[in-house]
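Asks: Quick one, fold the following:
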Amino acid sequence: MNTAIRKLYLFIRAIPKTIYFNFKYLPLKKALKLPILVSHRVWLMNCKGKITLNCEHIQTAMIKLGFGEVGIFDQMRERAVWNVKGEIIFSGSGILGHGCKISVEEDGTLILGREFNITAESAIICRKRIVIGDNVMISWENQIMDSDLHPIIDSDGNRINEDEEVQIGHNCWLGSRCTILKGAKIPDGGILGAGTIVTKSSNKTMKEENHVLWAGNPIKPIKLNVTWKVK
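Replies: Predicted structure coming up:
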């Protein structure tokens, strides 16, 4: 199947879920524009909570869910998961690529900035608050979570691992298979090497250092004053 035919095929298959999804979440005037294009490969596990489009100009298919191409994955068969009970705020256009898993619990808020791109097979688990800035590229098989999911209790009966907000600044690029854990804050312009783990304790090292290439476990600066761009 050539590229043009494949794209047409995927668009046609997306129509039923796209219509359902937009009219489920959005007010009528916004829903009619079908701003969120939903692939037929997305499993709508939970369509609860709410979606807010926090942008002035709303266009058809400005947000794509379950689309995109990464050469090492089978985009025709990989399945994305939408498990949302809380709130997702879209600040503009963006892509949640094929095979992405999005889970937002009832008290969780996920904020996605303008021109974000989550390429493939990445997972976001939000129980409190995760903020992703503008122009952020998240490569394949990343995991971002603001919770340990299971409580850890000390000898006095107190929980010692409460959920904590995650912040990813503007113009960041997260390489493949990075793990971002609760309480982590990635400064603007940050680039993470493949396999990097960022925790709350990493904040002491990263501080407010913008435009830095970070890598390693424990994390350390590799190169200062860097920027990145899509080819």
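Asks: drop to CA atoms for contacts and neighbour counts, all remaining ones
Replies: Noted.
Asks: what about the longest helix in the chain?
Replies: If each helix of the chain is counted by residues according to DSSP state H, the longest one is helix 3-25.
Asks: which residues are contacting that one?
Replies: A31, L32, L34, P35, I36, L37, V38, S39, H40, C47, K50, I51 (CA atoms under 8 Å, 6 or more residues apart in numbering).
Asks: I have a second one here; can you model it like the first so I can compare?
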Amino acid sequence: MEIKDIFSLKLRDILSLIISIPITVYVNSKCLPFKMAIKLPLFVGYKTRIDKLSRKVEFGCEPKPFMVRIGWGGTEGRECGKKNYLLLNQNASIKFNGRCTMSSGISLILDNGRLEIGNNFFVIKTVQSLVMIEL
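Replies: The predicted structure is shown next:
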């Protein structure tokens, strides 16, 4: 989300953005080294429930503010405003190679293994559950 995008938001979305800043700062400080965390590349919506957070979050490109959005947005006609869940266990790592949006209602649970997400990744809640199993 860039500064110019903020001016096109509705009042409700602006308030949600402001309320989400504390949790966003917390997640960035827990998952990233200080020099990267102050750029706030991870934006986390205020309805996201946080469990364990690993420091094994990486970027395959130069991190930009709010580059990865968890619990924000959606599309017209889809369920928005649902709660999210974020768990990054110590045995798990995740790498973002560009912009990523996980809309409201999406949970990111990494217990073990490595997940790499490409550029311009967007996921909305359309199915009941998605399970990835490492063999």
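Asks: Superposing both, give me the TM-score.
Replies: Remark: TM-score between the superposed chains equals 0.83 [TM-score structural alignment, normalised by the length of the second structure]; 124 aligned residues with a CA RMSD of 1.6 Å.
Asks: counterpart of G105 of the second structure in the first structure?
Replies: When the first structure is aligned by TM-score structural alignment, G105 of the second structure is paired with G99.
Asks: Okay, its match and L224 of the first structure: tell me how far apart.
Replies: Here the distance between G99 of the first structure and L224 of the first structure works out to 33 Å (CA to CA, to the nearest Å).
Asks: neighbour count winner among those two?
Replies: The neighbour comparison of G99 of the first structure against L224 (other CA atoms under 10 Å) goes to G99, with 28 against 13.
Asks: Give me the nearest residue to that one, chain neighbours excluded.
Replies: Setting aside the residues directly before and after it, G99 of the first structure is nearest to A80 in space (CA to CA, 6 or more residues apart in numbering), at 3.9 Å.
Asks: which residues touch the aligned partner of the one you found in the second structure?
Replies: When the structures are aligned by TM-score structural alignment, the residue of the second structure matched to A80 of the first structure is N84. In this structure, N84 of the second structure makes contact with K47, T48, R49, I70, G71, S104, G105, I106, S107, L108, judged by CA under 8 Å, 6+ apart.
Asks: Then G98 of the second structure?
Replies: Contacts for G98 of the second structure were tallied using CA under 8 Å, 6+ apart; they are F59, G60, C61, P63, M67, V68, I117, G118, N119, N120, F121.
Asks: re the thing from before, mind checking the SS state of the match of G105 of the second structure?
Replies: In three-state terms, and counting by DSSP: H, G, I helix; E, B strand; the rest coil, G99 of the first structure is coil.
Asks: likewise K29 of the first structure?
Replies: Under three-state DSSP, K29 of the first structure falls in the helix class.
Asks: Can you get me a residue count around the aligned partner of it in the second structure?
Replies: Structural alignment places K29 of the first structure opposite K35 in the second structure (criterion: TM-score structural alignment). The tally of other residues near K35 of the second structure (other CA under 10 Å) stands at 9.
Asks: Who wins on neighbours among the contacts of G98 of the second structure?
Replies: Scoring the contacts of G98 of the second structure on neighbours with other CA under 10 Å, the highest-scoring entry is V68 at 24 neighbours.
Asks: got the contacts of N84 of the second structure as a markdown table, with distance to I19 of the second structure columns?
Replies: Formatted as a markdown table, the contacts of N84 of the second structure follow (distance: CA to CA, whole Å):
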| residue | distance to I19 of the second structure |
| --- | --- |
| K47 | 10 |
| T48 | 12 |
| R49 | 14 |
| I70 | 14 |
| G71 | 13 |
| S104 | 15 |
| G105 | 18 |
| I106 | 19 |
| S107 | 20 |
| L108 | 21 |
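Asks: Make a ChimeraX selection of the buried ones in the residues you listed.
Replies: Paste this into ChimeraX to select the buried members of these, with burial taken from 16 or more other CA atoms under 10 Å:
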select :47,48,70,71,104,105,106,107
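Asks: give the contact list for the match of G105 of the second structure.
Replies: Counting by CA under 8 Å, 6+ apart, G99 of the first structure makes contact with V42, G66, Q75, E78, R79, A80, V81, A120, E121, S122.
Asks: let's see it at 7 Å
Replies: Residues near G99 of the first structure by CA atoms under 7 Å, 6 or more residues apart in numbering: G66, E78, R79, A80, A120, E121.
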